[in-house]
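1. attaching a predicted model along with its sequence, questions to come.
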Amino acid sequence: MIFTVAIDGPAAAGKGTISKAVAAHFGFAHLDTGLLYRAVGAKVLAGGEPVAVARALDPVDLEDDSLRTPAVAQAASEVAVIADVRSALVDFQRKFAARDGGAVLDGRDIGTVICPDAAVKLFVTASAECRADRRYKELSGKGLDVTSEQVLADVRERDARDSSRATAPLIAADDAVIIDTSDLTIDAAVARAVAVVEAAKRAVG
C-alpha cells in the first residue's frame, strides 16, 4: 500500500513531533526531509560544494548528531535556495514517499512540490514568537549560548528566506489542512493530525 502523508510548515512549529507521532501511530515510515538539507549544509560548512554534496548524499549522513546546531540550520536554509541542490534531493524524497506500507514526510515543500498527490497534506504552523520561544528553550536546554531576541530574529529571517525563495517557497498547498499549534498542546495537535489521516484512510478504503 502506497499512502503518503505530506507535512509542511516553518521551523519549530511542531511538524517534526507531529510527523513522528503520526508515523508511529499508523506504522508508517518517517523522513525528516529537513535533515537532507542540514546534511548538505553541514558538508558545505566543512568545505564541500553544495550541488556536488547533494548529489552524493547518503542516508547515513542523516544520522549525525551535529545536524541540529543553529549554524547547520542556517547553512541548510541557505543551500535550500539553490535550485540544483533541491533538484538533486527530489528523487531521494519521492522514492521514500513511494515505498510500500505508507510514509510520512515532513519539510517545507512536500505537499506542493515533492508529493503534490499525497493522500494527506498538513500544514503545521504557529506564531513566530511562539516558535522562537520553543526553539530558545530547546537550544538553551542543550547548553548553547543564545538569547531569546537572537532566536526570534533568526526565526523571522529564516521565515522570510524560506517563503520568498524562487524555487519551492514555503507555502501551504491549496488542499492542505492547517494546524496552528500556537495554543495547542502536543497531544491535541497530534490528535488532530491523526484524525485527518484516519478520515483519509477511510475514504480510500
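-> That came in fine, so what should we check first? Residues are numbered from 1 along each chain as shown.
2. could you use CA atoms for every contact and neighbour count after this?
-> Fine.
3. buried residues in stretch 11-26?
-> Under the neighbour-count criterion of 16 or more other C-alpha atoms under 10 Å, stretch 11-26 has 11-16, 18-23 buried.
4. also stretch 99-111?
-> 102-111.
5. reformat the residues you listed as TSV; add secondary structure and distance to Thr147.
-> TSV is the format used below for the buried residues of stretch 99-111 (DSSP: H, G, I helix; E, B strand; the rest coil; distance: C-alpha to C-alpha, whole Å):
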residue	secondary structure	distance to Thr147
Gly102	coil	40
Ala103	strand	37
Val104	strand	33
Leu105	strand	31
Asp106	strand	27
Gly107	strand	26
Arg108	coil	26
Asp109	coil	29
Ile110	helix	31
Gly111	helix	33
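6. any chance of these in a markdown table, with distance to Ala75 too?
-> Listed next are those as a markdown table, based on distance: C-alpha to C-alpha, whole Å:
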| residue | distance to Ala75 |
| --- | --- |
| Gly102 | 31 |
| Ala103 | 27 |
| Val104 | 25 |
| Leu105 | 21 |
| Asp106 | 19 |
| Gly107 | 16 |
| Arg108 | 16 |
| Asp109 | 18 |
| Ile110 | 20 |
| Gly111 | 23 |
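7. check it against this one:
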Amino acid sequence: MSKITIAIDGFSSTGKSTIAKQLAKHLGYIYVDTGAMYRAVTLYAMQNTFVSPDAFYKEALISSLNDIKITFQFNEQLGFAEVFLNGKNVEKAIRTLEVSSYVSKVAAVTEVRQKLVEQQQEMGKNKGVVMDGRDIGTVVFPNAELKLFMTASAEKRAERRFKELSDKGDAVTYEAVLKNVEERDYLDTTRKDSPLVKAIDAIEIDNSHFSLEEQFDKVLKLSEDKIKEVNGSIG
C-alpha cells in the first residue's frame, strides 16, 4: 500500500505536535517536528548571544548556520524522537517560554528557513511522513496528499500552554503566556518569508473545544480516508 505525506500546519499551541506524534505512531509513519528544529536554532542563537531582549545579531547567526547540526533520535521509553543540537539532547531546553519568545523572530530569517526547509524535504522525500509546522503544506510539501490546518482561540491556546509549562515546574504566569501566544501569532502571520497561512486545499480544524481523543479520531479518519483514496486511484 502506497504511503502519503501528511502536512499539519497551524498556530502555536494548537497541539500540532501532539496529534502528529499520535498519528505517525498509529500509521507507522515517520514524524518530523519542524517547530523543534526552529527552536533548536533559536536555542543556539541564545547560547551564542546572537539574540537577546535588546538585540538580534542576524548576520552572525546566518554565518554560523553551517555549525548547527540538528538530529532526531528515537527514545523508546518516551515513544517519540527527541531533538539533539550538535550532539546534545535539547528536547527540554527548547520548550521553555524564553525560547518561545525568540523563535518567531529567528524563524523569520530567510537563510534559516532555506536551510531547514531543505533538510525537511530530504526527510520526507520517500513519503510515509507526518510533518507539522507553519509552512509545511504551503512551502515544504505543497503537493502533500493531506493538509490539515489547526487553529483555536488565543485564550484557549494560552491556557493549554500555561498548564503544560506549569506541570513541568516552569515559573510562568497565564498573562505572560497569552502575550507570547499573541505576539507569535502576529510575527508568524506577518513575516515576509513563508508566513503562516492556510493552504487553499487544507482542511481547517478548530480544536478549541475538542478533547485529545476527539481530535485524534477526526484526524485519523481523514488520514485513513485519504490513504484509501490514493491507493484506490493507483489500483
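-> Received the coordinates, thanks. For clarity, every value in this text was computed on a predicted model and none was experimentally measured.
8. please state their TM-score.
-> For this chain pair, the superposition-based TM-score is 0.95 by TM-score structural alignment, normalised by the length of the first structure; 204 aligned residues with a C-alpha RMSD of 1.4 Å.
9. from the buried residues of stretch 99-111 of the first structure, which two are the most distant?
-> Maximum pairwise distance among the buried residues of stretch 99-111 of the first structure (C-alpha to C-alpha): 19.5 Å, between Gly102 and Arg108.
10. so which helix or strand takes in Arg39 of the second structure?
-> Using DSSP states H and E, Arg39 of the second structure falls within helix 34-47.
11. now the helices for the first structure?
-> Under the criterion DSSP state H, the first structure contains helices at 15-26, 34-45, 50-55, 70-79, 83-97, 128-141, 148-164, 186-204.
12. and among these, the most buried is which?
-> helix 34-45 (a mean of 24; mean count of other C-alpha atoms under 10 Å).
13. list the residues that contact Phe72 of the second structure.
-> 81-84 (C-alpha atoms under 8 Å, 6 or more residues apart in numbering).
14. tell me if it really is in a strand.
-> Yes - residue state for Phe72 of the second structure (DSSP: H, G, I helix; E, B strand; the rest coil) corresponds to a strand.
15. nearest spatial neighbour of the residue nearest to the spatial centre of the first structure, skipping sequence neighbours?
-> Per C-alpha atoms, centre = their mean, the C-alpha nearest to the average position across the first structure is that of Gly107, at 2.5 Å. Leaving out its chain neighbours, the residue that sits closest to Gly107 of the first structure by C-alpha to C-alpha, 6 or more residues apart in numbering is Asp8, at 4.9 Å.
16. coming back round to it: Pro116 of the first structure is nearest to which of the helices of the first structure?
-> Nearest of the helices of the first structure (C-alpha to C-alpha): helix 83-97, 10.5 Å.
17. report the inter-axis angle for that closest one versus helix 34-45.
-> For helix 83-97 of the first structure against helix 34-45, the angle by axes from the mean of the first three to the mean of the last three C-alpha atoms, to 10 degrees is 140 degrees.
18. from Phe72 of the second structure, how far out is the residue lying closest to Lys3 of the second structure once chain neighbours are set aside?
-> Closest residue in space to Lys3 of the second structure, ignoring its immediate chain neighbours: Gly128 at 4.8 Å, by C-alpha to C-alpha, 6+ apart. Gly128 of the second structure sits 17 Å away from Phe72 of the second structure, going by C-alpha to C-alpha, to the nearest Å.
19. circling back: dump the contacts of Phe72 of the second structure into TSV; add secondary structure, distance to Lys105 of the second structure and neighbour count as well.
-> Formatted as TSV, these follow (DSSP: H, G, I helix; E, B strand; the rest coil; distance: C-alpha to C-alpha, whole Å; neighbours: other C-alpha atoms under 10 Å):
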residue	secondary structure	distance to Lys105 of the second structure	neighbour count
Ala81	strand	25	18
Glu82	strand	23	17
Val83	strand	20	24
Phe84	strand	21	18
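20. format these as TSV; extra columns: distance to Val181 of the second structure.
-> Converted to TSV, the contacts of Phe72 of the second structure look like this (distance: C-alpha to C-alpha, whole Å):
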residue	distance to Val181 of the second structure
Ala81	25
Glu82	24
Val83	23
Phe84	25
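21. closest to Arg39 of the second structure among those?
-> Nearest to Arg39 of the second structure among the contacts of Phe72 of the second structure, with distances taken as C-alpha to C-alpha, is Val83, at 9.7 Å.
22. ok, the closest one - contacts?
-> Listed by C-alpha under 8 Å, 6+ apart, the contact set of Val83 of the second structure reads 36-37, 40, 70-73, 89-91.
23. if we use 6 Å, what do you get?
-> Residues near Val83 of the second structure by C-alpha atoms under 6 Å, 6 or more residues apart in numbering: 71-72, 89-91.
24. which one of these is nearest Lys3 of the second structure?
-> Closest to Lys3 of the second structure, out of all of these and judged by C-alpha to C-alpha, is Phe72, at 21.3 Å.
25. what's stretch 148-164 of the first structure aligned against in the second structure?
-> Alignment of stretch 148-164 of the first structure against the second structure: residues 174-190, by TM-score structural alignment.
26. right, I'll leave it there.
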